[in-house]
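[1] Have a look at this fold, sequence not included:
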């Protein structure tokens, strides 16, 4: 699985880039995404069964309907999520944020970063260079 990390300051166009890049990648491979939420807390829906399970101490809860599954996990470790994606056989993980991890990245704007593959590229350019991004090797835990 290759990691394509999109980083930049707030309002630099990271999410816009990802919304354009994911369909391009999905046309040729399986794609999963991870977003660093920063200071934004994702609220679980109050009173719903999966929320009650989670609040009761479950380490993971999953709700499944006719179209999708939604999972809540207690982990905040990006590597555990990447390990899961790799285990599932996904071919690309598009990651927004986590600049401190040093994944090979596309930088939007003037942010200082290491392991930069491209700067201020558009989605089509990133797609064309997708094989230049690092292959993730799952951690043995």
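    Cool, got the structure. As the structure is a computational prediction, the values presented were derived from the model and not from experiment.
[2] use CA for all of it now, contacts and neighbours both
    Fine.
[3] what helix or strand does the most centrally placed residue in the chain sit in?
    In the chain, the centroid-proximal residue (C-alpha atoms, centre = their mean) is residue 34; its distance is 1.7 Å. Secondary-structure assignment from DSSP states H and E places residue 34 in strand 31-35.
[4] this is the comparison structure:
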């Protein structure tokens, strides 16, 4: 599996880019998965549901399954946050794993940058950022891609990851 990151400050448009990029990559015949890092606690479960009650009772993992999807919830409890490599090992093999967040992980990344947000670009500090997608022209020592040109962004990722389409 090829791994490619999407990084940027909060509010830069990472999720919106991924939402448009995934169908473009699927249309080229690729099987794509996503790992999203959350900086805060989150819960995909609801109090009162059986699965929530099982976790609250102390189960280390609870798997929900139906005819349309399944989900595995793993409680870290006293464990440290898992490394990206640990999470990647749990995925079903695919062509490309897009990783949103995990800025510190040493995987090739596309930075989503919006100068209007007033935040400094990350590419100046990170060697693993291989291109920047921006909503305006900027000077950079790496390729600058038009943020709203999804085909160009998809083509760049395919070339960089040497994916066969």
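    Perfect, I can see it now. From a predicted model like this one, the values you see are computed outputs, not experimental measurements.
[5] Got a TM-score for the two of them?
    Overlay of the two chains. TM-score (TM-score structural alignment, normalised by the length of structure 1): 0.82; 133 aligned residues with a C-alpha RMSD of 2.1 Å.
[6] before we move on, back to that, average offset between the strand holding residue 34 of structure 1 and structure 2?
    The superposed strand 31-35 of structure 1 is, by mean C-alpha distance after the TM-score superposition for structure 1, a mean 0.9 Å from where its aligned residues fall in structure 2.
[7] these two touch, right, residue 106 of structure 1 and residue 3?
    No - using C-alpha atoms under 8 Å, residue 106 of structure 1 makes no contact with residue 3, being 10.7 Å away.
[8] Following superposition onto structure 2, what is the mean distance for whatever helix or strand comes next after the strand holding residue 34 of structure 1?
    Going down the chain from strand 31-35 of structure 1, the next helix or strand is helix 49-55, by DSSP H and E. Once fitted to structure 2, helix 49-55 of structure 1 is off its aligned match by 1.7 Å on average (mean C-alpha distance after the TM-score superposition for structure 1).
[9] and helix 49-55 of structure 1, which residues are buried?
    Within helix 49-55 of structure 1, the residues that count as buried by 16 or more other C-alpha atoms under 10 Å are 50-51, 54.
[10] before we move on, what about stretch 111-130 of structure 1?
    113, 116-119, 122-123, 126-127, 130.
[11] follow-up on the earlier one: I'd like the distance from the residue nearest to the centre of structure 1 to residue 14 of structure 1, if you could.
    From residue 34 of structure 1 over to residue 14 of structure 1 the distance is 12 Å, taken as C-alpha to C-alpha, to the nearest Å.
[12] same question, residue 87 of structure 1
    Using C-alpha to C-alpha, residue 87 of structure 1 is found at 26 Å from residue 14 of structure 1.
[13] higher neighbour count, those two?
    residue 14 (21 against 11; other C-alpha atoms under 10 Å).
[14] so what's the more buried one up against?
    Going by C-alpha atoms under 8 Å, 6 or more residues apart in numbering, residue 14 of structure 1 touches 6-8, 96, 108.
[15] ditto for residue 89 of structure 1
    Listed by C-alpha under 8 Å, 6+ apart, the contact set of residue 89 of structure 1 reads residue 1.
[16] Now which residue in structure 2 aligns to it?
    Taking TM-score structural alignment for the superposition, residue 89 of structure 1 sits opposite residue 93 in structure 2.
[17] Then residue 113 of structure 1?
    Match for residue 113 of structure 1 (TM-score structural alignment): residue 126.
[18] Check the secondary structure at that match for me.
    Secondary structure assignment for residue 126 of structure 2 (DSSP: H, G, I helix; E, B strand; the rest coil): coil.
[19] From what I see, the residue nearest to the centre of structure 1 and residue 98 are in contact.
    No - if you go by C-alpha under 8 Å, residue 34 of structure 1 and residue 98 don't touch, sitting 9.4 Å apart.
[20] so what sits against both of residue 34 and residue 14 of structure 1?
    Residues touching both residue 34 of structure 1 and residue 14 (C-alpha under 8 Å, 6+ apart): residue 96.
[21] re the thing from before, state the distance from the match of residue 113 of structure 1 to residue 82 of structure 2.
    In terms of C-alpha to C-alpha, residue 126 of structure 2 sits 22 Å off from residue 82 of structure 2.
[22] so where do the helices sit in structure 2?
    14-27, 50-56, 84-90, 150-160 (DSSP state H).
[23] Out of those helices, the one nearest residue 144 of structure 2 is which?
    In terms of C-alpha to C-alpha, the element of the helices of structure 2 nearest to residue 144 of structure 2 is helix 150-160, at 9.8 Å.
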